[in-house]
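Engineer: sequence-free structure coming up:
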């Protein structure tokens, strides 16, 4: 029996770092930066006003007070965006707006609230020090600075920064193209009438969504029948068009109609049992076939819905995110206090669905350990991890908890 850590290493080793591609900045949200981004300009790119008010020489208004204002002629208006800014002569002021370039000769801005707002002449009732309300060139980012490191996940602030330094495109990791296959002759599409013995297919949509959430691109190929020849034919036809990973669910146990196991045994995919619950039967490897698709990574997951999703969380999600260069490929984990007694089989790492109380830091199981209870999984916001050497965890014990919304 393979340990969880051993199988994690096997799956992680299948996926090479994703290639880097340039994408337009508006399409980069949520993507992972594939190379350092360097500023070719300074931020701010020029000295500018931090306030609406009047650009002045601090020495000209040094004695200004509320009761004894300094009166200066207003020589020019400088709105934001003006490019032909005249110099400021001694003994004058320029009316200036936030973000507008500071005129040569000015070294301070008096905000409009400390003036009478004059257009031709202005009464200034405050004596600012030199540099007051002036944003200096490069004070945020000097030119040549690495503003975003490779591995950064691009959210709104990062996209804003890239735009501010003039990047129309950014280098990001290309999402791995994952072919998701669900096998089982009993599966039918949701929305169609069920016949006796049939069930609605849920693993495929669930895994496709999980792949997308991890940063990959999912292609769902549904309703592959429990027929080895049909399965291998469909698989080879599709992978000839190019994918980065094949992800299957079902058909990997010890039954008589285990189509995935029967079709891929001897073709580079190794089927093992992993010391975990749920999700014991697993498979992983590289396809040994002739022609297109040779060497393609394949990960096979068990078919019970909870086993499928937990296996994805434990093995596939961190491997996909590592290939994308995520700085934190694993789910965030915390230590929580157990709110109820739990038992676990010796020698197996259990992943129990749980709900974490953020107020008191306690965690309780939702549902039961059974691997078919998808409703409980949908209500869970975390996984409670019970190590292989733990057979019973008592109320008040501290346990590791994986946060599913992080």
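Structural biologist: Noted; the coordinates are in hand. From a predicted model like this one, the values you see are computed outputs, not experimental measurements.
Engineer: C-alpha from now on. contacts and neighbour counts both.
Structural biologist: Fine.
Engineer: now the strands for the stretch 51-200 of the chain?
Structural biologist: Here the stretch 51-200 of the chain has its strands, by DSSP state E, counting those that start in this stretch, at 53-56, 70-78, 93-96, 108-111, 121-124, 134-135, 146-148, 169-173, 177-183, 187-188, 199-200.
Engineer: In JSON lines: those strands, plus mean neighbour count and distance to residue 24.
Structural biologist: As requested, the strands of the stretch 51-200 of the chain are exported to JSON lines (neighbours: other CA atoms under 10 Å; distance: least, CA to CA, whole Å):
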{"stretch": "strand 53-56", "mean neighbour count": "28", "distance to residue 24": "37"}
{"stretch": "strand 70-78", "mean neighbour count": "19", "distance to residue 24": "33"}
{"stretch": "strand 93-96", "mean neighbour count": "28", "distance to residue 24": "35"}
{"stretch": "strand 108-111", "mean neighbour count": "27", "distance to residue 24": "38"}
{"stretch": "strand 121-124", "mean neighbour count": "21", "distance to residue 24": "47"}
{"stretch": "strand 134-135", "mean neighbour count": "22", "distance to residue 24": "29"}
{"stretch": "strand 146-148", "mean neighbour count": "16", "distance to residue 24": "16"}
{"stretch": "strand 169-173", "mean neighbour count": "23", "distance to residue 24": "4"}
{"stretch": "strand 177-183", "mean neighbour count": "24", "distance to residue 24": "20"}
{"stretch": "strand 187-188", "mean neighbour count": "19", "distance to residue 24": "39"}
{"stretch": "strand 199-200", "mean neighbour count": "15", "distance to residue 24": "39"}
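Engineer: Any idea which of those strands gets closest to residue 260?
Structural biologist: Closest to residue 260 of these is strand 177-183 (CA to CA; 7.7 Å).
Engineer: re earlier: identify whichever of the strands of the stretch 51-200 of the chain lies nearest to residue 320.
Structural biologist: strand 177-183 (9.6 Å).
Engineer: Run a quick neighbour tally on residue 249.
Structural biologist: Residue 249: 27 surrounding residues under other CA atoms under 10 Å.
Engineer: how far away is it from residue 183?
Structural biologist: Per CA to CA, to the nearest Å, residue 249 is found 7 Å from residue 183.
Engineer: separation between the closest residue to residue 109 other than its chain neighbours and residue 362?
Structural biologist: Using CA to CA, 6 or more residues apart in numbering and skipping residues adjacent in sequence, the residue nearest residue 109 is residue 55, 4.5 Å away. Plainly put, residue 55 is 58 Å away from residue 362 if you go by CA to CA.
Engineer: In addition, the following structure is provided for comparison:
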């Protein structure tokens, strides 16, 4: 059975895990499969549309040929115009689509009885996307609209960064399987390619799973407490993996960190509260480094005072109310608060909290919730 010593500060734990950690190499994925991944950037190499497109059914003409046309002085066309349907490219010499009522045909002579505006009835070249337009910044999440644009640009793949994350779920019963699933889904939403293996809570089983993985980030789940069957920390140490057990985060104090060579390891408690607290404070920043992802902060005044103990970083759940952050829970993540929370923030270990009305930065749960 492991024992816990002095708690390591959250920032120190992050520094250890981030030291020398490189951003994941770029990989190519088909546009539809890249949705949800973190982009390495995309700049349009050509405009959309590449040619003028009709946005209404009608006759394709050149506006310059119809200057001054009216019912009293119709413009005569030298050759019959071409009929186009909405969505069709215009003939090269045409720049305008006119309604059928504007054309009078008699004895093979085509007359236009109204003067159109150049470009009327069309979507001109580059109206959707201009050449060199930044469709995706590096670090942005690929959404369905980006996949659509890439397809219309004729791209067969998108450049993304998709780090491999291995979850080793040390069987502990209760709700731990749900906790592992929750963290796995959250990591996938943050851009990771997640695999999960469930193992017995034995040193041999944990060591075997640890040795078999080639992930960019390893997360163990469960077995970090002080029970007689909590063997995860001792298992890691038996593999000569340096481990710092006990992080000054609430909730999540029994979590641990380590490194298998250059690969960071986070050992999460088996309960959702402790696992999620550590994951938000330590796991997501690691994924951000691996993916190059952008995690935006939102600034709002705090609706009421937050008190926090110095020396321990505390996770705070927040709801939005009348343009302010309303604290729901400090240092704990009960299910009722998780169900109502819009955002979360971390009170630094050196802070005693925030006074009412103070501007505070928080992360929207959004895709992470």
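Structural biologist: Right, received. Where do you want to start? Please read all numbers here as calculations on a predicted model, not as lab measurements.
Engineer: Turn the strands of the stretch 51-200 of the first structure into CSV, including distance to residue 156 of the first structure.
Structural biologist: CSV is the format used below for those (distance: least, CA to CA, whole Å):
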stretch, distance to residue 156 of the first structure
strand 53-56, 30
strand 70-78, 30
strand 93-96, 30
strand 108-111, 30
strand 121-124, 40
strand 134-135, 23
strand 146-148, 13
strand 169-173, 14
strand 177-183, 25
strand 187-188, 40
strand 199-200, 38
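Engineer: Nearest to residue 283 of the first structure, out of the ones you listed?
Structural biologist: Between the strands of the stretch 51-200 of the first structure, strand 177-183 lies closest to residue 283 of the first structure; by CA to CA that is 14.0 Å.
Engineer: Show me what the closest one is in contact with.
Structural biologist: 201, 203-204, 207-208, 211, 216-226, 243-251, 259-260 (CA atoms under 8 Å, 6 or more residues apart in numbering).
Engineer: Keep only those of those that are in helices.
Structural biologist: Within these, residues falling in helices by DSSP state H are 203, 204, 207, 208, 211, 259, 260.
Engineer: Same question for stretch 157-170 of the first structure: list its buried residues.
Structural biologist: 158, 159, 161, 162, 164, 165, 167, 169, 170 (16 or more other CA atoms under 10 Å).
Engineer: and which of those residues is nearest residue 318 of the first structure?
Structural biologist: Nearest to residue 318 of the first structure among those, with distances taken as CA to CA, is residue 158, at 23.1 Å.
Engineer: Let me know the distance separating residue 91 of the second structure from residue 46 of the second structure.
Structural biologist: For residue 91 of the second structure relative to residue 46 of the second structure (CA to CA), the value is 19 Å.
Engineer: tell me the helices in the stretch 301-406 of the first structure, going along the chain?
Structural biologist: Secondary structure of the stretch 301-406 of the first structure (DSSP state H, counting those that start in this stretch): helices located at 305-311, 317-323, 374-379.
Engineer: Columns distance to residue 1 of the first structure and mean neighbour count on top of these, output as TSV?
Structural biologist: Output for the helices of the stretch 301-406 of the first structure, formatted as TSV (distance: least, CA to CA, whole Å; neighbours: other CA atoms under 10 Å):
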stretch	distance to residue 1 of the first structure	mean neighbour count
helix 305-311	16	25
helix 317-323	21	24
helix 374-379	26	16
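Engineer: okay if I get those helices as a markdown table plus distance to residue 28 of the first structure?
Structural biologist: Below are the helices of the stretch 301-406 of the first structure laid out as a markdown table (distance: least, CA to CA, whole Å):
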| stretch | distance to residue 28 of the first structure |
| --- | --- |
| helix 305-311 | 27 |
| helix 317-323 | 16 |
| helix 374-379 | 29 |
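Engineer: Of those helices, which is nearest residue 19 of the first structure?
Structural biologist: For the helices of the stretch 301-406 of the first structure, proximity to residue 19 of the first structure was assessed by CA to CA; helix 317-323 is nearest, at 9.1 Å.
Engineer: hang on, the earlier thing: return the residue of the second structure aligned against the residue nearest to residue 109 of the first structure.
Structural biologist: When the second structure is aligned by TM-score structural alignment, residue 55 of the first structure is paired with residue 60.
Engineer: pretty sure its match contacts residue 88?
Structural biologist: No - Residue 60 of the second structure is beyond contact range of residue 88, at 10.3 Å (criterion: CA atoms under 8 Å).
Engineer: Strands - which of the contacts of strand 177-183 of the first structure land there?
Structural biologist: Applying DSSP state E to these, the entries found in strands are 217-224, 245-249.
Engineer: In this structure residue 25 of the second structure contacts residue 159, no?
Structural biologist: No - checked against CA under 8 Å, the pair residue 25 of the second structure and residue 159 is beyond contact range at 9.9 Å.
Engineer: Residue 347 of the first structure: what's it in contact with?
Structural biologist: Taking CA under 8 Å, 6+ apart as the test, what residue 347 of the first structure contacts is 275, 388, 389.
Engineer: which of those are buried?
Structural biologist: Buried residues within the contacts of residue 347 of the first structure, counting neighbours by 16+ other CA under 10 Å: 275, 388.
Engineer: Now check residue 24 of the second structure against the first structure: what is it aligned to?
Structural biologist: So, by TM-score structural alignment, residue 24 of the second structure is matched to residue 18.
Engineer: Tell me the secondary structure of that match, please.
Structural biologist: Recorded secondary structure, residue 18 of the first structure: coil (DSSP: H, G, I helix; E, B strand; the rest coil).
Engineer: which stretches of the stretch 1-150 of the second structure form helices?
Structural biologist: Along the stretch 1-150 of the second structure, the stretches classed as helices by DSSP H, counting those that start in this stretch are 10-18, 144-152.
Engineer: out of those helices, nearest to residue 313 of the second structure?
Structural biologist: Counting by CA to CA, residue 313 of the second structure lies closest to helix 10-18 out of the helices of the stretch 1-150 of the second structure; the figure is 6.9 Å.
Engineer: What's the separation between residue 121 of the second structure and residue 59 of the second structure?
Structural biologist: 10 Å.
Engineer: Now for the two: what residues contact both?
Structural biologist: Listed as contacting both residue 121 of the second structure and residue 59 by CA under 8 Å, 6+ apart are 97, 98.
Engineer: My read is that residue 275 of the first structure contacts residue 5, right?
Structural biologist: No - at 9.7 Å, residue 275 of the first structure does not count as touching residue 5 under the criterion of CA under 8 Å.
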